[in-house]
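**Student:** Sequence plus predicted model, see below.
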Amino acid sequence: MSGGVGESSTVNRERGRTITVGETMATASATRPGPLRHAGLLELSTAGAESTVAIGLTRLGHDCTYLTRVGDDELGRLVVTTLRGEGLDLVARVDESRRTGLMLREQRTSGRVRGEYWRAGSAASALSTGDVDALDFDGVSLVHVTGITLALSPSCAGAVERLVARAREVNATVSLDVNHRDGLWSRADAATALSRVVASCDIVFASADEVELLGVTTAEELLEQGPSVVAVTDGGGVATVTTAAGTVEATPPAVTLVDPLGAGDAFVVGYLSGHLDGLAVEDALARAVSVAAVGVSTRGDWEGLPRRDELRPGSRGRLTADEP
């Protein structure tokens, strides 16, 4: 289960390749609102922060490699089949001694979705520096990592740090989504591990409380730790991007909230796509909030992410009139 299949768009391939690493879980989602125990039917799909970014960037025409591990089981085959079907360059190591992670999704109300994770000891939690060392870094211009994979296990943290180090060796841009999960580690442990990575990052994505997790109170202060771009979101309101030149902000378009899970990953997709396209900061931010709005107005973490032909040329990366 390694390597990529399917045709990937070559739009923007001249701008280089993106690499990201993480865990993609199988998901079993309730088909109607209410407690999971009364759902009746569950739908199978997949979910994972980094794979959502990989799918989103691929749909927008960027060349993206995604590294993960899966179990030698049906859920692992579901993950591989799904990701390969999206056309990204998939490197999936099969771990015969561990299971693929699983998330149960409960649609508690029409606009409120909760996830219950069964991922302890999963195949992806055994990702290692050796997996990263086996990757081809030829032509890589962007590496994207998240705090989720840092938190999964010591070997995963080592894989993330090795990926960032390799990115620095090839002069690739490094992007970090803090993506803190209380259920995975304490804020103190998160702050220590993330601080080591932030110093080597160029772009940092965080919510307002995650900025404080990094030991500062403002995006401007976070810039002093090393990044050149800090993007801050507040859960659907005004999003900002701060650089040495100042701060720009954008308000997402009004949409009907269907599924808030994956909103932050969709925002990252939009901004990184704009970055890869060479857009100005304010235009990349406009694309980010637009893609995030689509993400929350459709079911699933990644299923509704837009494709390149849904972006309106010359309009700062926003979506076409078909947007919700």
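**Tutor:** Arrived safely.
**Student:** use CA for all of it now, contacts and neighbours both
**Tutor:** Noted.
**Student:** in a strand, that's where residue 205 is, yeah?
**Tutor:** Yes: assigned with DSSP: H, G, I helix; E, B strand; the rest coil, residue 205 falls within a strand.
**Student:** how close does it get to residue 258?
**Tutor:** Look at residue 205 and residue 258: by Cα to Cα, to the nearest Å, they are 23 Å apart.
**Student:** cool, and residue 77?
**Tutor:** Taking Cα to Cα, one finds residue 77 at 28 Å from residue 258.
**Student:** With residue 153 instead?
**Tutor:** Counting by Cα to Cα, the separation of residue 153 from residue 258 is 32 Å.
**Student:** again, but for residue 285
**Tutor:** On the measure of Cα to Cα, residue 285 and residue 258 end up 22 Å apart.
**Student:** ok, those two, which is more surrounded?
**Tutor:** residue 285 (31 against 19; other Cα atoms under 10 Å).
**Student:** element containing the nearest residue to that one once chain neighbours are set aside?
**Tutor:** Nearest residue to residue 285, sequence neighbours excluded (Cα to Cα, 6 or more residues apart in numbering): residue 271, at 5.7 Å. Secondary structure from DSSP states H and E places residue 271 in helix 263-276.
**Student:** Second structure for comparison follows:
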Amino acid sequence: MDVVTLGETMVLFTPEHAGPMRYSDRFSSRVAGAESNVAIGLARLGVQSGWMSRLGNDEFGKKIRSFIRGEGVDTSRVIFDETADTGLFFKEKLANGEWRVKYYRRDSAASRLKPEDLDESYIAGAKYLHVTGITPALSDSCYETVLSAIEYAKRHDVKVVFDPNLRRKLWPEHKARKVLVELVRKADIVLPGIEEAEFLFGIGSPEELARQFNEQGASTVIMKLGEEGAYYLTHDTERYVEGFRVTEVVDPVGAGDGFSAGVLSGLLDGLNLEDSVQRGNAIGAMAVLAAGDIEGLPEKDRLIDFMHNRGQGDVER
């Protein structure tokens, strides 16, 4: 296995028409979750990826596992919970570029993840462990599970990749800040957005904020800057990598997950860090051109074509 990740995936319902949901009577359903988005993005790029979680033993849980497995992701470490339900959420489009999300995930099956659910040998067999700041926000047992997964990775020289993926609604800000910084200290590669960096360390330039992450212990910091691209910092190099500007954002959700998949796939393909970050920028741009969390994540031939023809169509560089 190249990359393993863990976290909650839910069924997403979206009204067919824009406007407040109270006026909607028809909804489409999709499968969405930050960590499984990354795993799917990697699988489409030819990377062996695995996703660990708990799902309710209900139709929604079966739908999620079937869908993710159908995308080529290994789901052999997914556990079905007989006593808790699969989480759901709704995303309404109020106007162009304006979305509102409502979650129904309290006491979901995934929130009951516990360290005993992990298979140490499964993590040990990977090259990267990918975790986000969403999972530890779900419950104390989820927090302990993330710490255990990182401990197993460290024990077997598996690199830890951490995306803070801040969700303010899930926990108090003081607790979020404390836990996210704790996880930064345990990670090898950190993938924050500029807003998340400011949440953790205050207002500053990308260079100043990246150094804060570096001083906490992360050897590689790759900061997402939206359409401006990204900035990375290691112990011996730093650089801005220009982004791909899109003419219209259809759906911004999932762009960061696509970025993570792009960077990790580049590193696994033997690209240098700059080229890997450029790949992440490209997939992030492609992700916002399609509705849904994973619909815009490309296979490798389409990604290469997109990057070679970046001055045409809906994207410019």
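**Tutor:** Sure, I can see it. Please read these numbers as outputs of a predicted model, since none were measured by experiment.
**Student:** Just give me the match in the second structure for the residue nearest to residue 285 of the first structure.
**Tutor:** Under the alignment (TM-score structural alignment), residue 271 of the first structure pairs with residue 263 in the second structure.
**Student:** and what of residue 200 of the first structure?
**Tutor:** Using TM-score structural alignment as the criterion, residue 200 of the first structure maps onto residue 186 of the second structure.
**Student:** Report the separation between its match and residue 72 of the second structure.
**Tutor:** 29 Å.
**Student:** Count the residues that sit near residue 167 of the second structure.
**Tutor:** The number of residues packed near residue 167 of the second structure is 14, by other Cα under 10 Å.
**Student:** Under the alignment, what does it map to in the first structure?
**Tutor:** By TM-score structural alignment, residue 167 of the second structure lines up with residue 181.
**Student:** May I have the secondary structure class of that match?
**Tutor:** Assigned by three-state DSSP, the conformation of residue 181 of the first structure is coil.
**Student:** Same check on residue 28 of the second structure?
**Tutor:** Of the three states, residue 28 of the second structure takes strand according to three-state DSSP.
**Student:** What does it correspond to in the first structure?
**Tutor:** By TM-score structural alignment, residue 28 of the second structure lines up with residue 43.
**Student:** who's in contact with the alignment partner in the second structure of residue 99 of the first structure?
**Tutor:** Residue correspondence to the second structure (TM-score structural alignment): residue 99 of the first structure is matched to residue 85. By Cα atoms under 8 Å, 6 or more residues apart in numbering, the residues touching residue 85 of the second structure are 55-58, 61, 107-109.
**Student:** Which member of those residues is positioned nearest residue 173 of the second structure?
**Tutor:** residue 107 (20.5 Å; Cα to Cα).
**Student:** so what corresponds to that closest one in the first structure?
**Tutor:** Match for residue 107 of the second structure (TM-score structural alignment): residue 121.
**Student:** I'd guessed that match sits against residue 98; true?
**Tutor:** Yes: counting by Cα atoms under 8 Å, residue 98 is a contact partner of residue 121 of the first structure at 7.0 Å.
**Student:** Which of those two has more residues huddled nearby?
**Tutor:** Taking other Cα under 10 Å, residue 121 of the first structure and residue 98 do not tie; residue 98 has more neighbours (18 against 14).
**Student:** what separates the more buried one from residue 153 of the first structure, distance-wise?
**Tutor:** Residue 98 of the first structure is 14 Å from residue 153 of the first structure, by Cα to Cα.
**Student:** Then residue 78 of the first structure?
**Tutor:** 23 Å.
**Student:** quick one: which of the contacts of residue 85 of the second structure is most hemmed in?
**Tutor:** Neighbour counts for the contacts of residue 85 of the second structure peak at residue 55, which has 30 neighbours (criterion: other Cα under 10 Å).
**Student:** And residue 131 of the second structure, what's its match in the first structure?
**Tutor:** Checking TM-score structural alignment: residue 131 of the second structure goes with residue 145.
**Student:** tell me which element that match falls in.
**Tutor:** strand 140-146.
**Student:** Tell me where the first structure has helices.
**Tutor:** Per DSSP state H, the first structure carries helices over the ranges 49-59, 74-85, 129-133, 147-152, 154-169, 187-198, 208-213, 219-223, 263-276, 281-296.
**Student:** Could you dump those into JSON lines and include distance to residue 302 of the first structure?
**Tutor:** Listed next are those as JSON lines, based on distance: least, Cα to Cα, whole Å:
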{"stretch": "helix 49-59", "distance to residue 302 of the first structure": "5"}
{"stretch": "helix 74-85", "distance to residue 302 of the first structure": "11"}
{"stretch": "helix 129-133", "distance to residue 302 of the first structure": "25"}
{"stretch": "helix 147-152", "distance to residue 302 of the first structure": "17"}
{"stretch": "helix 154-169", "distance to residue 302 of the first structure": "23"}
{"stretch": "helix 187-198", "distance to residue 302 of the first structure": "25"}
{"stretch": "helix 208-213", "distance to residue 302 of the first structure": "23"}
{"stretch": "helix 219-223", "distance to residue 302 of the first structure": "28"}
{"stretch": "helix 263-276", "distance to residue 302 of the first structure": "8"}
{"stretch": "helix 281-296", "distance to residue 302 of the first structure": "7"}
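**Student:** Going by contacts, tell me the helices and strands next to the helix holding residue 271 of the first structure.
**Tutor:** helix 49-59, helix 281-296 (3 or more Cα pairs under 8 Å, 6 or more residues apart in numbering; DSSP states H and E).
**Student:** rerun that using 10 Å as the cut-off
**Tutor:** In terms of contacts (3 or more Cα pairs under 10 Å, 6 or more residues apart in numbering; DSSP states H and E), helix 263-276 of the first structure is packed against strand 17-21, helix 49-59, strand 140-146, strand 173-177, strand 203-207, strand 229-233, helix 281-296.
**Student:** residues in the second structure aligned with the longest one?
**Tutor:** What it means is helix 281-296 of the first structure. The aligned range for helix 281-296 of the first structure is 273-288, by TM-score structural alignment.
**Student:** related to what we said a few turns ago, isn't the match of residue 28 of the second structure right next to residue 106, touching?
**Tutor:** No: using Cα atoms under 10 Å as the test, residue 43 of the first structure is too far from residue 106 to be in contact (11.1 Å).
**Student:** more crowded one of these two?
**Tutor:** Ranked by neighbour count (other Cα under 10 Å), residue 43 of the first structure and residue 106 place residue 106 first, with 24 against 11.
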